[in-house]
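> quick one: sequence and predicted model below, then my questions.
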Amino acid sequence: MRARLLVFPIKGKNWCFSRSVDPFAAQSPSGVTPTTVRGLWKKISSESKPINANAELLVDFISDKMNKAWMGLEKAPDGSIKNKIHGLGLKLLARVKPSEIFLKSISKEVTSVQVTYPPSLDPRLVRRRLRHIAMSGTILHKKYLMGSVTLLPLTSAFMILPLPNIPFFWVLFRTYSHWRALQGSEKLLKLISNQSSPQKPNSADDADESNNNNEKPEQESRSPTCVLLPSEELYKLLGEASEEGLDEETIVEICKSFHLNKIDVLKYRNLV
């Protein structure tokens, strides 16, 4: 599966890194993930899989349960305890860095990436910034993952209280989030190591390339996992940005044109 990534400056030295979501793509991990503990145990015990595969299955099972519980809180009536917990959760989620959300979007199903960027940027700089965010993500999220795992036994002690154990579920979510971001960082770093040239060759170059293909079939048969693609449409939407960065109207237009999450993109503009 190819993922479409968008890279563009949004305010000063702050760049936006976001994945374009296909509105027609149906992502349903619950279709292959067991919905009950008995089904999970049966799937793990009946199939001989590596420990890593069983661990991912367990994480997907927990994630599916957390998503269903979150949707239940979202539908709670106004003024109820569940509704207040949902409001608190939204405030906590607003503090999650956009780079973490971006890295989490690079799932294990992604086999290649298409990087769309304005032609005013140097493609080598675009690739370098992508590599930097992937390398820093492997370091940061590995450290935060270990810290979150350490806090899980401590927050589980609040289970004795009659109130919902919000600290435990928040730390559990952060553990899952850092683990996904770490997996995405490693995946992105691997994908961008094999890129194609953003320039389109002319007819003469095509003939030379055809001759080279006959001489080196093995080298050319390997399709790149990272394609850099300049976009004139994105360049026109960006226009002349002021010192304060892109305004919200421009960001909304970019999000509509390239199917981005407006809330995640706006976070990049508010970074210090």
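The structure has been received and is ready for your questions. These figures come from a predicted structure and were not determined experimentally. Numbering: from 1, shown residues only.
> from now on I want contacts and neighbour counts done on CA atoms only, so please keep to that.
Will do.
> quick one, what contacts residue 192?
Counting by C-alpha atoms under 8 Å, 6 or more residues apart in numbering, residue 192 touches 113, 127, 130, 131, 225, 226.
> now the second one: how far from residue 43?
Using C-alpha to C-alpha, to the nearest Å, one gets 40 Å for the distance from residue 127 to residue 43.
> cool, the fifth one as well?
Using C-alpha to C-alpha, one obtains 32 Å as the distance from residue 225 to residue 43.
> mind naming the longest helix for this protein?
helix 123-155 (DSSP state H).
> quick one: it to chain centroid distance?
Counting by C-alpha atoms, centre = their mean, to the nearest Å, helix 123-155 is centred 12 Å from the centre of its parent chain.
> give me the helices and strands touching that helix, please.
Judged by 3 or more C-alpha pairs under 8 Å, 6 or more residues apart in numbering; DSSP states H and E, the packing partners of helix 123-155 are helix 98-104, helix 166-191.
> let's have the ones you listed in a markdown table, adding mean neighbour count and distance to residue 234.
Output for the helices and strands packed on helix 123-155, formatted as a markdown table (neighbours: other C-alpha atoms under 10 Å; distance: least, C-alpha to C-alpha, whole Å):
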| stretch | mean neighbour count | distance to residue 234 |
| --- | --- | --- |
| helix 98-104 | 21 | 19 |
| helix 166-191 | 21 | 23 |
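> so can I have CSV of those showing distance to residue 8?
Compiled in CSV, the helices and strands packed on helix 123-155 are given as follows (distance: least, C-alpha to C-alpha, whole Å):
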stretch, distance to residue 8
helix 98-104, 14
helix 166-191, 18
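> so which of those is nearest residue 268?
helix 98-104 (6.5 Å; C-alpha to C-alpha).
> let's verify residue 114: helix, strand, or coil?
With DSSP: H, G, I helix; E, B strand; the rest coil as the basis, residue 114 sits in strand.
> neighbours of it, how many?
The number of residues packed near residue 114 is 20, by other C-alpha atoms under 10 Å.
> isn't there a strand covering residue 18?
Yes: Residue 18 sits within a strand when classified using three-state DSSP.
> quick check: longest strand in this structure by residues?
Scanning the chain for the strand with the most residues, using DSSP state E, yields strand 2-11.
> buried set for that strand?
Buried residues in strand 2-11, defined by neighbour count with 16 or more other C-alpha atoms under 10 Å: 3, 4, 5, 6, 7, 8, 9, 10, 11.
> got another, please set it beside the one above:
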Amino acid sequence: MSNKLRLVALPIKATTATTATPQITLLSQPPTVALQENYLTKTINWCDRQWNKLSDSADGHWKKRVWNGGESVMDRVPYTEWALKHIEPGQSVAPNSTHKLDILYPKSVISDKDLLNMVKASFISRAARHRRSMWIALFIAPITLPVAIIPVVPNLPLFYVLWRAWSHWRAHRGAVYLGRLLANNQLNPRESDELDRFISTHPNLTTKDINTLSKILKLPPQATLEAHRAVKQIDSDSKRQE
């Protein structure tokens, strides 16, 4: 494992008659040595803990229903957004330096050139979209304030739009960061024999396959969850197109 962030380019959907390259998602592998948390990270982690506490509520309780609904909403957030928002520049190489960010990939299904083209087309190109969506969410936020006068019920619409604004900001930051590294030739496709062997026998990944691969690559829980979401979303898109 590295003491710097590295990415895993995970092919989710194999090539077809109409696609020359597989669909991929980018999974973040943070450094093995934990970095000191800043105030923003501490706040985010605290919010995550408070949110997950809702899942411990009894079935049928409004807290459990809110948690179930929230998780369903999160599953519909595009997998590309999840990938971008978990790229932490502070854990990785500095732009305009001599260091490079490794992207592990399976050489049997995608070339290094195609990989960089896909990173640009599917992830970096979304920077402006996420910036625009962030400002739209912030503009909508004050409109939800009247809900706060309702007793007992929390202002879920406000929480949602603020969460979406934060999510889009993080994704925008990740996309801009990757764009700077690509422009400076600091993205380094790196062949992974482990990933290559697994993908060669599992061309169309299932959630069960993801769990197995996660153990092989020692992926963190968040990356495993993001891979699950990517598989479900791409499978769902494929069924709608049939």
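Okay, I see it. Not measured: the values here are computed from a predicted model.
> and the TM-score between them?
With the length set by TM-score structural alignment, normalised by the length of the second structure, the two chains reach a TM-score of 0.78; 213 aligned residues with a C-alpha RMSD of 2.3 Å.
> one step back: out of the helices and strands packed on helix 123-155 of the first structure, nearest to residue 83 of the first structure?
helix 166-191 (13.3 Å).
> the closest one vs the second structure, average offset?
Following superposition, helix 166-191 of the first structure is found to deviate from the second structure by 0.8 Å on average (mean C-alpha distance after the TM-score superposition for the first structure).
> which other helices and strands does that helix contact?
Helix 166-191 of the first structure packs on helix 98-104, helix 123-155, going by 3+ C-alpha pairs under 8 Å, 6+ apart.
> the residue lying farthest from the centre of the second structure: which element?
Taking C-alpha atoms, centre = their mean, the residue of the second structure most remote from its mean C-alpha position is residue 151, at 35.3 Å. In this assignment (DSSP states H and E), residue 151 of the second structure forms part of neither any helix nor any strand.
> do a quick rundown of the strands in the stretch 151-272 of the first structure.
Secondary structure of the stretch 151-272 of the first structure (DSSP state E, counting those that start in this stretch): strands at 195-196, 226-230.
> from residue 68 of the first structure, how far out is residue 43 of the first structure?
Residue 43 of the first structure sits 21 Å away from residue 68 of the first structure, going by C-alpha to C-alpha.
> the more surrounded of the two?
residue 43 (16 against 11).
> helix or strand: which one has the more buried one?
For residue 43 of the first structure, the element it lies in under DSSP H and E is helix 37-46.
> the helix or strand following that helix packs against which elements?
Later in the chain than helix 37-46 of the first structure, the nearest helix or strand by DSSP H and E is helix 51-74. Judged by 3+ C-alpha pairs under 8 Å, 6+ apart, helix 51-74 of the first structure is in contact with helix 37-46, helix 81-93.
> which ones are touching residue 112 of the first structure?
Applying C-alpha under 8 Å, 6+ apart, we find residue 112 of the first structure in contact with 1, 2, 3, 191, 224, 225, 226.
> the counterpart of the fourth one in the second structure and residue 160 of the second structure, how far apart?
So the one you mean is residue 191 of the first structure. Per TM-score structural alignment, the equivalent position to residue 191 of the first structure in the second structure is residue 181. Note on residue 181 of the second structure: its distance to residue 160 of the second structure, by C-alpha to C-alpha, is 32 Å.
> that older thread, how about TSV for the helices and strands packed on helix 51-74 of the first structure, with distance to residue 99 of the first structure added?
What follows is those, written out as TSV (distance: least, C-alpha to C-alpha, whole Å):
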stretch	distance to residue 99 of the first structure
helix 37-46	32
helix 81-93	13
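> which of the ones you listed sits most buried?
helix 81-93 (a mean of 14; mean count of other C-alpha atoms under 10 Å).
> so where is that one in the second structure?
Using TM-score structural alignment, helix 81-93 of the first structure corresponds to residues 62-74 of the second structure.
> so how far is stretch 206-225 of the second structure off the chain centroid?
Using C-alpha atoms, centre = their mean, the offset of stretch 206-225 of the second structure from its chain centre is 14 Å.
> would you mind listing the buried residues in it?
Judged by neighbour count using 16+ other C-alpha under 10 Å, the buried positions of stretch 206-225 of the second structure are 206, 207, 210, 211, 213, 214, 219, 223, 224, 225.
> so the first one makes contact with residue 229?
No: the pair residue 206 of the second structure and residue 229 does not pass the contact test of C-alpha atoms under 8 Å, sitting 10.6 Å apart.
> re earlier: the helices and strands packed on helix 51-74 of the first structure: which one's closest to residue 58 of the first structure?
Comparing those by C-alpha to C-alpha, helix 37-46 comes nearest, at 7.6 Å.
> read off where the closest one ends up in the second structure.
Per TM-score structural alignment, helix 37-46 of the first structure has no counterpart in the second structure.
> from residue 209 of the first structure, how far off is residue 252 of the first structure?
From residue 252 of the first structure to residue 209 of the first structure the distance is 41 Å (C-alpha to C-alpha).
> next: residue 52 of the first structure.
In terms of C-alpha to C-alpha, residue 52 of the first structure sits 42 Å off from residue 209 of the first structure.
> more neighbours, these two?
When residue 52 of the first structure and residue 209 are compared for neighbours, residue 209 comes out ahead with 14 against 9, by other C-alpha under 10 Å.
> what do we get in the first structure for residue 160 of the second structure?
So residue 160 of the second structure corresponds to residue 170, using TM-score structural alignment.
> distance check, its match against residue 70 of the first structure.
According to C-alpha to C-alpha, residue 170 of the first structure stands 12 Å off from residue 70 of the first structure.
> do residue 213 of the first structure as well
Distance from residue 213 of the first structure to residue 70 of the first structure, by C-alpha to C-alpha: 53 Å.
> repeat for residue 238 of the first structure
Relative to residue 70 of the first structure, residue 238 of the first structure is positioned 36 Å away (C-alpha to C-alpha).
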